[in-house]
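> With the sequence up front, the predicted model follows.
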Amino acid sequence: MFSIAAIVVISGLMIYGFVLIGQIFSNNTKFSEEEVYVHIPTDATYAQALDSVKPYITHLDRFEMVANKMSYPANVKSGRFLLTKGMNSYELVKAMRNNIPVKLAFNNQERIENLAARVGSQIEADSTSLMNSFKDSIFLKENGFTEENILTMFIPNTYEVYWNTSADKFRDKMIKEYRNFWNKERAASAQKQGLTPTEATILASIVHKESVKKDERPRIAGVYLNRLKAGMPLQADPTVIYAKKKKDNDFNQTIKRVLYNDLFLNSPYNTYKVVGLPPGPIAMPDITALEAVLNPEKHDYIYFCASVERFGYHEFAATLAEHNVNAKKYSDWISSQGVTR
C-alpha cells in the first residue's frame, strides 16, 4: 500500500505535469495579426534566432523549455517562417522548422540595377550581392550575355523561391527559367524574324515602351521589323529617352517629350543615329511585348506616331508624306498642352 507521503508526491507530480502540459500547449503568442513572418538569417545562432522570434512570444521561458526538449538550439534553420495567432510553444518551435517560400515577383524594371533592388527587397540576398552575381564575367561568358544585355535573361513573372536563397542560386534559377521560356518554338519564331532571343527581347523592350496597348503591340513590332529589314534606323523615341537618362545618370527624371536636340545624342542607345538594335534592352518587356515581336503583324507600315484622336494608340503610315501629316497633328496637340519636356 502507498504511504500518505507517496500519495502526496505522486499527486504533486501529477499536478506539476498537468501544469507543465498546460504551459506547453497553451497560447504563447502576443501579436494581434492573424499571422506574422519571422526571418532567420543564414548561419544564425540560436541566440540570434531567439532575438528574431521573441517579440512575438508571450512567455519566452516556455518557448525555450520546449525548444530545448526538441533540440532546436542545435538545429536552427535559416529562412522565412510563419507564426499564426494562438500558437502554443510546441507549435511555435515546429513552425520554426518549416521554411516558407516567397512568391517573388518582378516586372517593368528599367535597368538591371532596378531589378537587383526589387529582388533584394524580397529575399535575403541584397542588391549588391545580386549585382555582383548577375555581372560575374564567367557567368556572362558561359551563357552568352554581356553587362549591357543581361537584363534580357530575366522573364517577368512570379516565382517561388526561399527567402534565404543566395544571389548565385537565384541567378542560376533565372537562367533555367530563361531556357525554359526560350524553347524550340520561341527560338524558331525569333529566327524567323531574323533575330536571336536576346535581340528579340531588346526589340520587345522598345515595343513595350512604345505602347501600353497590348492589342497594338504586334503592329508596332511589325513596323520596327520592316525598318530593320530595310536597313533603316529604328528612330524609336523611347531609346532616345533612355540614352538621355543614361547620359545624365538620372533614371528618375520624367521625360514626356523628345526634343530635336535629343536626336543628336552620342549614344549606342540613340536609334536615330545608330542603325540596328541598341546593345541592350531599355526596359524589361512583358510577355505580350515579347510575343508581339515573335508574332508580328504583317503590313507595309514604316512610320507611326501617337494619335490625338485615340489616346494611347498610334497612327500608322506607309509613306513619309502620310506620316508627316500625322506627326504635325500630334506636334500641334502636344504644344497646345504646354508640354515642353
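Nice, I can see it.
> all contacts plus neighbour counts: C-alpha atoms, from now on.
Noted.
> And for residue 190, the neighbour number?
If you count neighbours by other CA atoms under 10 Å, residue 190 ends up with 23.
> residues touching it, list them.
196-197, 200, 293-294 (CA atoms under 8 Å, 6 or more residues apart in numbering).
> Name the member of those with the most neighbours.
residue 293 (28 neighbours).
> Spatially nearest residue to that residue, not counting backbone neighbours?
Leaving aside its chain neighbours, residue 293 sits nearest to residue 221 (5.3 Å; criterion: CA to CA, 6 or more residues apart in numbering).
> what residues does the helix or strand hosting the one you found touch?
Following DSSP states H and E, the helix or strand that holds residue 221 is helix 217-230. Outside helix 217-230, the residues that touch it by CA under 8 Å, 6+ apart are 193, 203-204, 207-208, 210-211, 233-234, 276, 288-289, 291-293, 295-304.
> Below is structure B, check it against A:
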Amino acid sequence: MSDKPMRGRVRPRVLLIMLLVLAAALVYGWNDFNRFSNAPLNVTAQGDSIDVGRGSSFKSIVGELRQRKLSSANTWYWRLLAEQMRVAGKLHAGEYALNVGITPRRLLANMAAGKVLRRNFTIVDGWTFAELRQALANADKLRHDSVNLDDATIMQKIGAPGEAPEGRFLPETYAYVKGDSDLDILKRAHGAMAKTLDALWPARAKDLPLATPYDALILASIVEKETGRPDERAQIAGVFVRRLQNHMLLQTDPSVIYGMGASYAGNIHKSDLTTDTPYNTYTRPGLPPTPIALPGKPALQAALHPAAGDALYFVARGDGGHVFSSTLEEHNRNVDCYQRKHCQ
C-alpha cells in the first residue's frame, strides 16, 4: 500500500500545530511585553534616580537599569516599547526620578518629554547670609561655584556689585535641577527680594521714619529676629518705628549679637551691650548699617505697616511671646517678672 495519502494527511496537521504554537508564542510574547511595559520597575525607595548623560546610547540606559536590578527585561523589549511609543532617538539627557511604582512606559515618556527631576532648596526666614551659604554648600546635586568666593565676588557674579549681601535674598523655596549652580539660586533669590521690595514699598504706611526700601529691609530683618510669631510682627515693628520717631535708641539684642560675630557664644552679657560696634543699637542711634538677617515677606509687610499704639518697650515672656509697655517703669516691672522671675 502506498504511504503518499498518509503523508498528505499528516502535513496539514503538523502545519496546523506549528501555526497554533506560533500563535500561542506570539500571544504569550505580546502579553509578556504588555506586562513588562506597565509593570512597576523594581524601585524600593523614594528618592532614587537615573542620570542620562549627553550622548548616552539607548543600550547604555537600559544596561544601567539592568545592572542596578531595576529591570530584568531584555533590551529588545525596551526597544520595542520605545518604537511603539515613537520616542526612539528622542530621549533627553538629564536626571530622572525613579519613584516607587514607576513603569517602563512612564519612564520613557518622562525622558522623551524632558521631565527631569527637580529638587527644592528652601531659604529659611531669619537665616543670615553665612547660614544661607552653608546650606547651599550642603545642597545635593547642586554645582557649588560659590564655595571659594568671598561675599563681594558673589555679589558681583550675580549682577549686584557693591551691595552688602545680608538681607538681600528672599526666603522662599527655589526649584533646581542637577547641574544648576548655587549662583543661579542666589541670583533668583536676589531678584525675588528686589521685586518684592519694589512691589511693597509704594504701598507703605504714611509717615514712616524709613527713607528708602533698604531701610525697610533693615527694619524687617530686626523684626524677623525679634519674633517668630505672626501675630506679633506688626506690634514689634510698631515699637521700633515709634522709637525711631522719638529719637530713642533701638536697643535690640539681635543686632548686638550680629555685630559680635564669632565671639557670640550663646549668651549676651551687659559688657556686650556697652561694647561699641556698628551694630550695637545700645550705643548707636538709628538703624544698623545693614540688615542682620534675611527677612521673609511677612516681616517686610510688618515693617511697612506697623501696628498703631503707644508701646515703646517689650520683653520676652518665655513662651515665644512678648509683653509690651509704654513706659520705662512698666517695662522694668515686666523685666523683673518675666526675666528675673520677681513678679509682684
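Cool, got the structure. Since the structure is predicted, the reported quantities are computational estimates derived from the model, not experimental observations.
> before we move on, the earlier item: need the counterpart of the residue nearest to residue 293 of the first structure in the second structure.
The alignment partner of residue 221 of the first structure in the second structure, by TM-score structural alignment, is residue 237.
> what number of residues lie near its match?
27.
> Okay, helices next: where are they in the second structure?
Applying DSSP state H to the second structure gives helices spanning 4-38, 58-67, 75-85, 104-113, 129-137, 151-157, 182-200, 213-226, 233-245, 253-260, 270-274, 297-304, 328-338.
> closest one to residue 320 of the second structure among those?
helix 213-226 (9.9 Å; CA to CA).
> For that closest one, give me the average deviation versus the first structure.
Superposing on the first structure and averaging over aligned pairs (mean CA distance after the TM-score superposition for the first structure), helix 213-226 of the second structure comes out at 2.0 Å.
> what range in the first structure does that helix sit on?
The aligned range for helix 213-226 of the second structure is 197-210, by TM-score structural alignment.
> How far off centre is that stretch?
A distance of 17 Å separates the centroid of the chain from that of stretch 197-210 of the first structure, by CA atoms, centre = their mean, to the nearest Å.
> Same check on stretch 164-183 of the first structure?
So, by CA atoms, centre = their mean, the centroid of stretch 164-183 of the first structure is 12 Å from its chain's centroid.
> residues of that stretch that come out buried?
Burial within stretch 164-183 of the first structure, assessed by neighbour count using 16 or more other CA atoms under 10 Å, is assigned to 164-168, 170-171, 174-175, 177-178, 182.
> What's the match for residue 299 of the first structure in the second structure?
Going residue by residue (TM-score structural alignment), residue 299 of the first structure aligns to residue 309.
> what do you get for residue 277 of the first structure?
Match for residue 277 of the first structure (TM-score structural alignment): residue 287.
> burial measure for its match, as a count.
22.
> repeat for residue 23 of the second structure
The number of residues near residue 23 of the second structure, taken as other CA under 10 Å, comes to 12.
> how close does it get to residue 62 of the second structure?
For residue 23 of the second structure, the distance to residue 62 of the second structure (CA to CA, to the nearest Å) stands at 29 Å.
> With residue 94 of the second structure instead?
15 Å.
> just residue 268 of the second structure next, same as before
60 Å.
> what's the answer for residue 192 of the second structure, then?
Distance from residue 192 of the second structure to residue 62 of the second structure, by CA to CA: 41 Å.
> do residue 162 of the second structure as well
Applying CA to CA to residue 162 of the second structure and residue 62 of the second structure gives a distance of 50 Å.
> if you count what's nearby, which of these two comes out ahead?
Ranked by neighbour count (other CA under 10 Å), residue 162 of the second structure and residue 62 place residue 62 first, with 20 against 11.
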